[in-house]
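Student: here are the coordinates; sequence isn't available:
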């Protein structure tokens, strides 16, 4: 996975994904020290960056003649990846089958169905849904769309990084980009796109530390998954593609706890009127908690990667936070 792969993906998905905006912050913001801009990927199709990789995966398969328009694509995910692939398939006029655990919330299933996907519930864990999706591919020759560990999916996610660099030509360069890490598709793609031009910091919940554990042990390993962000950052092992890019580019990893994630998510709403899911708030929590402290003069871009969340608990002010005037 290298810059050329991301550039190719950017050419392929142009016109299919949104160019998401930057939000600049007031200099010296005391709660987000060093942060110059927020990248609002929350405004992407289906509410997360996943649409980038989904479109790149399906369009690439079609260009290679691998996509049977009568059979379409298959994915295993009740979350952002499933939504993105269902949406991309619908836009491209091909069927999508999405396997989910039986425990998937009805609201997510309904949203998948609203994009025209055929949703099949299997087992009680993601691993069972994944195995069922792989078996479906063997039976039907559908194009399998991985949530985070396929070349086209990672390269598609990386287009966010290229876009950010282009936008920073107007607002000023950044030294560091901070992103949340689940399976690693986003951090791998962005690190490949920014290699040699900006550093990348990956942020994970303490309860789902796939990358942090891999760096400590020298190789990806399975980790237990728990916590408020497990629905979007709940991969059990960092992907092989991301791992290769992380080692090559020197991505740093920091951990945040659930309390800081919850507080950061509420603060984004109270201070900036931005709605994000807990996974996106994990990246913010690295700055608000002080887990990541920028050097003096360091300019940071903070990626808000997803907005698929229940807003019911954002109404009350966070402790010690005044609502915006």
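Tutor: Okay, I see it. Since we're looking at a predicted model, the values are computed, not measured.
Student: only C-alpha atoms for contact and neighbour calcs from this point on.
Tutor: Noted.
Student: Give me the contact list for the helix or strand hosting residue 139.
Tutor: Assigned by DSSP states H and E, residue 139 belongs to helix 126-140. Residues from elsewhere that reach helix 126-140 (Cα atoms under 8 Å, 6 or more residues apart in numbering): 71, 74-77, 98-101, 121-123, 142-144.
Student: and the residue lying closest to residue 125 once chain neighbours are set aside, how far is that from residue 25?
Tutor: The spatially closest residue to residue 125, leaving aside those adjacent along the chain, is residue 101, at 5.4 Å (Cα to Cα, 6 or more residues apart in numbering). From residue 101 across to residue 25, the span is 40 Å (Cα to Cα, to the nearest Å).
Student: adding another structure so you can compare the two:
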């Protein structure tokens, strides 16, 4: 069995984004992972630690964590059951089945599907794979910052890290990676869409809160409650985390611009981070004194995503531009 299931992904300079921002932008291309997103880092690590002798794994996911769990299970020769909410595109269900997973549809949003996954883990003796809330996941995700550090070379560090937040697993992994690299003075810009903004809502409330519903089309950001660790990082002061929101329209525009300029199609959840560059948000944060001047390149985590294709993109355009 391989040492791990993820790839060391390319770190590419974006000429288009650098030109817009007026300083160098590097993209960590997590869309090129075998499961389509960064999730394979943490999920693969967790499965290798916990599921080697398992009867099977079960994961609730609107897409990417499920794809990672299905991929890791297939590589390990272990059955996978993925529980998806009814909001998941048929494309996702098909891709999960192509990985050999059994797909069950349960509830309207991720939280409903997760309750069913926990029940199956209990009743069928399966290994539960959480999509974002587990230290082994964060440990796995931290590897992307280790790779960035090696790619940038000695003495170079990012001016800031830009990423999307759903349940907070990527954020926790990146912060852990920054700690490991001795980069705790590098601020993190944490992006969500309006209507899938559990992290921003928690920061505003001063405690972890649960959203009533997910109203954003960025369904892969669709956790109603952020993980406690992500919220704790936002309060601890050990790393600067700037939480911001963009509209679905801005996230979709970012997806389209990224496709035109970088020839890569990513999902709306990833578009939320890209929109910080394309909508001019970063200079605005600097003008407001919420983000310091960048002392190094901006590192964008292109988290990827398997729930998008050209047809899905045109459906989103019709929905959001009407």
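Tutor: Now that the structure is in, tell me what you want to look at. Everything quoted here is computed from the prediction, not taken from an experiment.
Student: TM-score for these two?
Tutor: The TM-score (TM-score structural alignment, normalised by the length of structure 2) is 0.85; 299 aligned residues with a Cα RMSD of 2.4 Å.
Student: Verify the stated contact: the residue nearest to residue 125 of structure 1 with residue 108.
Tutor: No: in this structure residue 101 of structure 1 lies outside contact range of residue 108 using Cα atoms under 8 Å: 11.3 Å.
Student: tell me the strands in structure 2, going along the chain?
Tutor: For structure 2, the strands defined by DSSP state E occupy 11-13, 25-29, 57-60, 80-84, 102-105, 127-128, 160-164, 188-193, 241-246, 298-302.
Student: and of the ones you listed, who's closest to residue 151 of structure 2?
Tutor: In terms of Cα to Cα, the element of these nearest to residue 151 of structure 2 is strand 11-13, at 7.2 Å.
Student: and the closest one, which stretch of structure 1?
Tutor: Under TM-score structural alignment, the match for strand 11-13 of structure 2 in structure 1 covers residues 22-24.
Student: check the fit of the matching stretch onto structure 2 and give the mean distance.
Tutor: For stretch 22-24 of structure 1, the mean deviation from structure 2 after alignment is 1.0 Å (mean Cα distance after the TM-score superposition for structure 1).
Student: Give the buried residues for that stretch.
Tutor: Residues of stretch 22-24 of structure 1 classed as buried: residue 22 (neighbour count, 16 or more other Cα atoms under 10 Å).
Student: what sits up against that stretch?
Tutor: 36, 37, 38, 39, 40, 167, 171.
Student: rerun at 6 Å
Tutor: Applying Cα atoms under 6 Å, 6 or more residues apart in numbering, the contact partners of stretch 22-24 of structure 1 are 36, 37, 38, 39, 40.
Student: before we move on, the earlier item: check the mean deviation of the helix holding residue 139 of structure 1 from structure 2.
Tutor: Counting by mean Cα distance after the TM-score superposition for structure 1, helix 126-140 of structure 1 comes out at 1.6 Å.
Student: Please work out which residues of structure 2 line up with that helix.
Tutor: Against structure 2, helix 126-140 of structure 1 falls on residues 110-124 (TM-score structural alignment).
Student: circling back: residues of the helix holding residue 139 of structure 1 that come out buried?
Tutor: For helix 126-140 of structure 1, using 16+ other Cα under 10 Å, the buried residues are 126, 127, 128, 129, 130, 132, 133, 134, 136, 137.
Student: Distance check, residue 156 of structure 1 against residue 40 of structure 1.
Tutor: 16 Å.
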